[in-house]
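Chemist: no sequence on hand, only this structure:
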């Protein structure tokens, strides 16, 4: 008790020497400073009692609310009646940290007493913000996982359709088939990464986890280079129509499967010597080895964006030359653009957009990127297999052929299962009896 009184008397002695202009704020600062040495409730009681005796010595006129500490621990300085007073939110309350950049408000009433309660609605718990951010992250992870699962199923169905339908194996559909294969391998390695890369494995940095990372980055790069192959073919077919006969399958195989390999080997060597940790995921500050494979991917996207611009320009020129109405022309152009966006990988450019510091922008950015990145394979399967007129026509013909074969087999089975008629039986029996 003596120690508590000593601190209160010490503060009073300090306050008595301070100028009246800064008396209120500095008094609260002194109180909060001492709150670490004296319990808040006893300090508040002793301080309020001391101030009630010292109020008459302070300069000023009119009705005032005395300096006081509320039940939460916020110190309210001596203020004029009718004034709305603001103080920073408490830094800590019941073990929970709060954002002190916001303010709490309390009114000094006309009779010189404080309002019963302060307005703490602007004080947000940092723990709550962390929980909310963690919740959005978990939802984004679920979207990512479901998107990869749905994309994998769609990609496998599209792959087997291209495998079984030999009648549609032209160069254009072979490019689609290889792009779908690249997405399947990339999604498969994504699932392997999710199942095997635990924090312990990250820290151990074993050889197999580095090989998994290198495989994932290789197949991720093949996605981009096969998208580049799609762009090359479309640009050649639409803009340079006379050159399509010169295109060969081996050219696109070299672009899609061969070129990414030395790029990933160079990246792996750079990682081995300059950033050999955490299974080669992430990057160390000041080390830019990841740009060895990310740089060519960005370059491919830029070239595909140029291809897209030229293709849409040519399409608009041809549509304007046709007899269709202007509304239908724009509708076709917009449809072609939307169809080409996922094929050429232009949506990946959105991943480089900085959402800024705004919380809503960051949440939208997380969800949008999770959706686009995980459903990319699904969009490719839908647009370039399931909605492909050649694929649909071939599937329809195969189905009709199966129906015809099934109906013929059913008729033959039915004919063979018809019982022998009584007349034939009687004739046969008569013939046998005659012979006897």
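Modeler: Noted; the coordinates are in hand. The model shown is predicted, which means the values in this text are computed figures rather than measured ones.
Chemist: please count neighbours and contacts with C-alpha atoms only from this point.
Modeler: OK.
Chemist: what's the closest non-adjacent residue to residue 204?
Modeler: residue 278 (7.2 Å; Cα to Cα, 6 or more residues apart in numbering).
Chemist: so what's the residue count around the one you found?
Modeler: Neighbours of residue 278 under the rule other Cα atoms under 10 Å: 19.
Chemist: take a look at this one as well, against the first:
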């Protein structure tokens, strides 16, 4: 189809369209070919006279003719997509289509000898004029994710100068290499490995944190110390984050990649998402509390902190306020994007998702920067103190050790994780795995350094162990003494002949034996005690009668 008038651009059906119709058609086709799930629109011929294709809502109540320059319609359609990445891919496809149109206008003015296939847009890629009987290849489009670097798309120009058509009578391009599932499956498998590593490290960290908190609270001499109280709250914040992260990884993260499904319990998923924001941010504020407390302790050595109530309010209250603010902003933002949030549990549901995330992310970065300043000043104080005793190398070693100990306590290791490479960069896999380990191993590291390797804790554990061993020794000695006493009593009460030649009875287990003994020796039954021993209080007359 060719419309008379201005210069035209060609698309995959063979139609040559005006600029406006070309923009609408190619952008609509990009949507059709790229968006394969949660489709809110379908393509249809908006104007058969011009060959223009547009988008219609699922209930056919609205018509949208998108173009890369119409931000209103582009953003509206993007809000129906599950991720920002899909929106960006679609926009890139629309822009590439228009660049193809400009190239067609530039090169179609020149005349070539022989048979050539015309320059065209196939829905994903722009193909130049190609000599008949040739196969032309292009690199895969940049907006197609997880394509191998060496993969290429191929298009065949037939001997009669027309692009080869498939059974549907549309011009065909071979994108098999670009759409190979091998590369995508490798990414999925790697993502599953990272998730499993996160779950394993996080589980170990939870055990360490629970044990550390239990030890701190077990001994009164430890739990009354202000420093230990701050450690307990930092460990609690890491414990809360670990539990929430574990639930998120198991219920949401791993399930989505294992089942290849984005359909979850939306209410439960969103609640867990909000809790995850709180759990992620709380440790940063408690790390700042640790940094400020230690810095203040070195600056004002002889001035004891009277109360820790302000630390408690700041450490727990600030992330709570930020999370509530984020939740309100997220709900307000979602009120104008009806389908995005419902489809994907608030995970990159709109272009405003990352902007709202700064409500929580910016204060945590500020906490790290303040802790970095505290760390530098503490290091300066330690170096100054070491210089006062230069002849003591052990002091220098202690200062170095103290410096490294403060890094996980202040959260300075998080600076190594700020940079996040894209999925196309070679360092992406390394940073994903390293980030999963470092983030979830913080609980293990601080528990080992500040609890299990703490001299005070070890001293109390040894003291408890020695006390337990002493108590066990006393119990064994008491048991042994009781056993010896019982043995002597048993020996004294065994069957023997008393001073009057009469037998003592206690070792008989059958009452009949006792009765026979009494009968054979003419002993009255009243002379027996309940334990079978002859009553020593019997008078001599009775004894004479027996004799």
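Modeler: Cool, got the structure. All values derive from a computational prediction rather than experimental measurement.
Chemist: returning to what we had before: and the residue nearest to residue 204 of structure 1, what is it in contact with?
Modeler: By Cα atoms under 8 Å, 6 or more residues apart in numbering, the contact list for residue 278 of structure 1 reads 201, 202, 203, 204, 205.
Chemist: mind checking how far it is from residue 210 of structure 1?
Modeler: From residue 278 of structure 1 across to residue 210 of structure 1, the span is 8 Å (Cα to Cα, to the nearest Å).
Chemist: follow-up on the earlier one: columns neighbour count on top of the contacts of residue 278 of structure 1, output as CSV?
Modeler: Formatted as CSV, these follow (neighbours: other Cα atoms under 10 Å):
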residue, neighbour count
201, 14
202, 17
203, 12
204, 13
205, 16
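Chemist: now these in JSON lines, with secondary structure and distance to residue 150 of structure 1?
Modeler: Listed next are the contacts of residue 278 of structure 1 as JSON lines, based on DSSP: H, G, I helix; E, B strand; the rest coil; distance: Cα to Cα, whole Å:
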{"residue": "201", "secondary structure": "helix", "distance to residue 150 of structure 1": "28"}
{"residue": "202", "secondary structure": "helix", "distance to residue 150 of structure 1": "28"}
{"residue": "203", "secondary structure": "helix", "distance to residue 150 of structure 1": "31"}
{"residue": "204", "secondary structure": "helix", "distance to residue 150 of structure 1": "32"}
{"residue": "205", "secondary structure": "coil", "distance to residue 150 of structure 1": "31"}
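Chemist: name the nearest of the residues you listed relative to residue 311 of structure 1.
Modeler: residue 202 (44.4 Å; Cα to Cα).
Chemist: need the counterpart of residue 312 of structure 1 in structure 2.
Modeler: With TM-score structural alignment as the criterion, residue 312 of structure 1 lines up with residue 379 in structure 2.
Chemist: what about that match, helix or strand, and which?
Modeler: helix 353-387 (DSSP states H and E).
Chemist: residue 433 of structure 1: neighbour count?
Modeler: 9.
Chemist: which element is it on?
Modeler: Going by DSSP H and E, residue 433 of structure 1 is in helix 422-435.
Chemist: what residues of that helix count as buried?
Modeler: Within helix 422-435 of structure 1, no residue is scored as buried using 16 or more other Cα atoms under 10 Å.
Chemist: how about residues contacting that helix?
Modeler: Applying Cα under 8 Å, 6+ apart, helix 422-435 of structure 1 turns out to have no external contacts.
Chemist: let's see 10 Å
Modeler: Here helix 422-435 of structure 1 makes contact (Cα atoms under 10 Å, 6 or more residues apart in numbering) with residue 436.
Chemist: could you do stretch 339-349 of structure 1 as well?
Modeler: By Cα under 10 Å, 6+ apart, the surrounding residues in contact with stretch 339-349 of structure 1 are 176, 179, 223-232, 234, 297-298, 300-305, 307-308, 311-312, 333-334, 369, 372-373, 375-384.
Chemist: Provide the aligned range in structure 2 for it.
Modeler: Against structure 2, stretch 339-349 of structure 1 falls on residues 405-415 (TM-score structural alignment).
Chemist: how far does that stretch sit from the chain's center?
Modeler: Distance of stretch 405-415 of structure 2 from the chain centroid (Cα atoms, centre = their mean, to the nearest Å) equals 19 Å.
Chemist: ends of it, what's the gap?
Modeler: First-to-last distance for stretch 405-415 of structure 2 - Cα to Cα - comes to 16 Å.
Chemist: next, the buried residues of that stretch.
Modeler: Counting neighbours by 16+ other Cα under 10 Å, the buried set in stretch 405-415 of structure 2 is 406, 407, 408, 409, 410, 411, 412, 414.
Chemist: how about stretch 372-381 of structure 2?
Modeler: Neighbour counts over stretch 372-381 of structure 2 (16+ other Cα under 10 Å) mark 372, 374, 375, 378, 379 as buried.
Chemist: perfect, that will be all.
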